[in-house]
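Novice: only geometry, no sequence info:
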């Protein structure tokens, strides 16, 4: 017996053929099933969907496929079914009925749903781990916490660059107060972020540089180039605001 259920119906939706798999799923013989419509086999809501699908197929003459939730009449089990329907034509090319094939794809559908949920969860985690926060007109802050590996470094660059462009920011503050370790890889990420942001016309302010971090950067010989550095987030924000309103703000001087 084929795992796929195969059937054929006339223009009124009455069954004229069903294979053994379909007969087993509805718990009927061919004699019992012949002439019956979906409204005599399935819940009304599902049968109505079948009717609408068939009407669309008869109108367009085009085959289609879909995945739908389905209750097995013989067992009451809820499954996901992939359905492919196509018109049946006579020798003159006129549509005289509908033929279809459907089969259980519950395991594949659930696996896909779980995969989508995992990806959505991962995306949420990524967003929470690299948030971009607008604090004033044309100023955004990205507080970084924890460890920055190669994957997260890529997320930082993508989120920062996309956010700067989307918000038309002029200053992006990267706060590394919560970063556990600053090594050459982290420093390279910061430099690349500054260069990328600079290419779209904005400036990076690096805040949260503790003495130990500053010493590490010196020992590594990292040239931060055009990145403005600051010991605290507050002083970095003050500097950014001064850049936005230079006429009304005092000269920033050295950043603490």
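Specialist: That came through, no problem. Since the model is a prediction, treat every value here as computed from it, not as a measurement.
Novice: going forward, measure contacts and count neighbours with C-alpha atoms only.
Specialist: Noted.
Novice: Could you list the buried residues of stretch 50-65?
Specialist: Neighbour counts over stretch 50-65 (16 or more other CA atoms under 10 Å) mark 50-51, 54, 57-58, 61 as buried.
Novice: again but with stretch 173-192, I slipped
Specialist: 173-177, 179, 182, 186-191.
Novice: Could you do stretch 153-168 as well?
Specialist: Under 16+ other CA under 10 Å, the buried positions of stretch 153-168 are 153, 155-157, 159-161, 163-164, 168.
Novice: ok so, going back, in strands only, show me the buried residues of stretch 173-192.
Specialist: Among the buried residues of stretch 173-192, the members falling in strands are 173-177, 179 (criterion: DSSP state E).
Novice: Let's have those residues in a markdown table, adding distance to residue 78.
Specialist: Shown next, in a markdown table, are these (distance: CA to CA, whole Å):
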| residue | distance to residue 78 |
| --- | --- |
| 173 | 52 |
| 174 | 51 |
| 175 | 51 |
| 176 | 51 |
| 177 | 52 |
| 179 | 49 |
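Novice: between those, which is nearest residue 85?
Specialist: The closest of those to residue 85 turns out to be residue 174 (CA to CA; 55.5 Å).
Novice: Mind checking which of the buried residues of stretch 153-168 land in helices?
Specialist: 153, 155-157, 159-161, 163-164 (DSSP state H).
Novice: which residues sit in contact with residue 180?
Specialist: 145-147 (CA atoms under 8 Å, 6 or more residues apart in numbering).
Novice: Okay, one more to line up with it:
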């Protein structure tokens, strides 16, 4: 018994063709559904989507939703990036496209363009689509970049203010030598914790550097002193005494005296009414501390 030639059997051939046709219809239906899904996805995207080859030629410009400040024009199709972009931008783009193809991975690029008199910023991801083409998704990040710039400017401004504040603290706590062994620190303005700390650091470093034996802290220019500031003055006096130097506070008003008296223990804090009185006091104390060098015969 021999096999039947399907060509000789029209019924069998017709059934085979109909089956193949049905199969093709199903494939077409699947492709149409996939295409419709892709179109819907693109229609929902506000980013620009480009398909380019390794030479930077625009192969496809899928339509996406409006919303991006700039999208490539339809007439870009068939042109190369060097035909429509500034040379520097085109070179950078092309390098990233070829890197994405060579490394078979997504490459991100951030770039700016001047359009309609303003600088716009974009973030683009180039992803390999084949051996010679990439799909590039570009997103407008201008607002993000502007916010980041505002943040950077704000941080720089805060740093500048801190530097100026530190400089003002230095200027507001001057240390004036009136003799080789006596220094004066006049304080002006409100004494908060930062001013107290700055005054103590400046005074201690100045005494150590000059090898001073006495320091006068004048608070005539301080409008008011609360308990915290009074405690700070006592702390300064104790720190100076640990260096072996004498400290005298001048410019004490009645209200300041009341605040200091409320502290109880003043840790050896010496006060005088005027700067002149303080100078006489420390000079007398220093004379008493000097050894008698007169030779005896």
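Specialist: That came through fine. Note that the coordinates shown come from a computational prediction; the quantities given were computed from them, not determined experimentally.
Novice: Turn the contacts of residue 180 of structure 1 into TSV, columns for neighbour count, distance to residue 73 of structure 1 and secondary structure.
Specialist: Rendered in TSV, the data for the contacts of residue 180 of structure 1 read as follows (neighbours: other CA atoms under 10 Å; distance: CA to CA, whole Å; DSSP: H, G, I helix; E, B strand; the rest coil):
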residue	neighbour count	distance to residue 73 of structure 1	secondary structure
145	14	54	strand
146	12	54	strand
147	14	54	coil
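Novice: All the strands of structure 2, residue numbers only.
Specialist: Counting by DSSP E, the strands of structure 2 are 48-53, 58-60, 107-115, 118-128, 133-140, 176-179, 182-188, 214-221, 246-250, 270-272.
Novice: other SSEs contacting the second one?
Specialist: Right, strand 58-60 of structure 2. Judged by 3 or more CA pairs under 8 Å, 6 or more residues apart in numbering; DSSP states H and E, strand 58-60 of structure 2 is in contact with strand 48-53.
Novice: Identify the residues contacting the strand it packs on?
Specialist: 58-64, 68, 71-72, 132-139.
Novice: now these: which count as buried?
Specialist: Using 16+ other CA under 10 Å, the buried ones in these are 58-61, 63-64, 68, 71, 133-139.
Novice: how close does the aligned partner of residue 151 of structure 2 in structure 1 get to residue 106 of structure 1?
Specialist: Using TM-score structural alignment, the equivalent of residue 151 of structure 2 in structure 1 is residue 112. Using CA to CA, to the nearest Å, one gets 10 Å for the distance from residue 112 of structure 1 to residue 106 of structure 1.
Novice: List the residues that contact residue 47 of structure 2.
Specialist: 64-65, 67-68, 137-140.
Novice: how about 10 Å then?
Specialist: 63-71, 122-124, 136-140 (CA atoms under 10 Å, 6 or more residues apart in numbering).
Novice: Please tell me how far it sits from residue 72 of structure 2.
Specialist: 11 Å.
Novice: Then residue 78 of structure 2?
Specialist: For residue 78 of structure 2 relative to residue 72 of structure 2 (CA to CA), the value is 12 Å.
Novice: again, but for residue 242 of structure 2
Specialist: When CA to CA is the yardstick, residue 242 of structure 2 and residue 72 of structure 2 sit 75 Å from each other.
Novice: Identify the residues contacting the residue lying closest to residue 106 of structure 2 once chain neighbours are set aside.
Specialist: In this structure, residue 106 of structure 2 finds its nearest non-sequential neighbour in residue 127, 4.5 Å apart by CA to CA, 6 or more residues apart in numbering. Contact partners of residue 127 of structure 2, counting by CA under 10 Å, 6+ apart, are 51, 97, 100-101, 104-108, 133-137.
Novice: Is residue 83 of structure 1 in contact with residue 54, as I believe?
Specialist: No: assessed by CA atoms under 10 Å, residue 83 of structure 1 is found out of contact with residue 54, at 11.9 Å.
Novice: Which residues lie in contact with residue 176 of structure 1 in this structure?
Specialist: Neighbours of residue 176 of structure 1 in contact, by CA under 10 Å, 6+ apart: 142-146, 182, 190, 206-210, 213, 231-233.
Novice: Please type out the ChimeraX selection for whichever of the residues you listed turn out to be buried.
Specialist: Filtering the contacts of residue 176 of structure 1 down to the buried ones (16+ other CA under 10 Å) takes a single ChimeraX command:
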select :142,143,144,182,190,206,207,208,209,213,231,232,233
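Novice: Between the contacts of residue 176 of structure 1, which sits nearest residue 38 of structure 1?
Specialist: Distances from residue 38 of structure 1 to the contacts of residue 176 of structure 1, taken by CA to CA, are shortest for residue 142, at 57.0 Å.
Novice: Tell me the spacing between residue 159 of structure 1 and residue 197 of structure 1.
Specialist: Taking CA to CA, one finds residue 159 of structure 1 at 11 Å from residue 197 of structure 1.
Novice: Which neighbours do those two have in common?
Specialist: Joint contacts of residue 159 of structure 1 and residue 197 (CA under 10 Å, 6+ apart) are residue 165.
Novice: Could you measure from residue 78 of structure 1 over to residue 69 of structure 1?
Specialist: For residue 78 of structure 1, the distance to residue 69 of structure 1 - CA to CA - is 7 Å.
Novice: can you tell me which helix in structure 1 is longest?
Specialist: Under DSSP H, structure 1 gives helix 106-129 as its longest helix.
Novice: can you pull the buried residues of the helix ranked longest in structure 2?
Specialist: Of all segments of type helix in structure 2, defined using DSSP H, the longest is helix 10-44. Neighbour counts over helix 10-44 of structure 2 (16+ other CA under 10 Å) mark residue 42 as buried.
Novice: Dump the ones in helices among the buried residues of stretch 153-168 of structure 1 to CSV, plus distance to residue 227 of structure 1.
Specialist: Below are these laid out as CSV (distance: CA to CA, whole Å):
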residue, distance to residue 227 of structure 1
153, 17
155, 20
156, 16
157, 15
159, 18
160, 15
161, 15
163, 18
164, 16
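Novice: Most widely separated two among the residues you listed?
Specialist: 153 and 164 (16.4 Å).
Novice: Return the member of the ones in helices among the buried residues of stretch 153-168 of structure 1 nearest to residue 239 of structure 1.
Specialist: residue 164 (17.6 Å).
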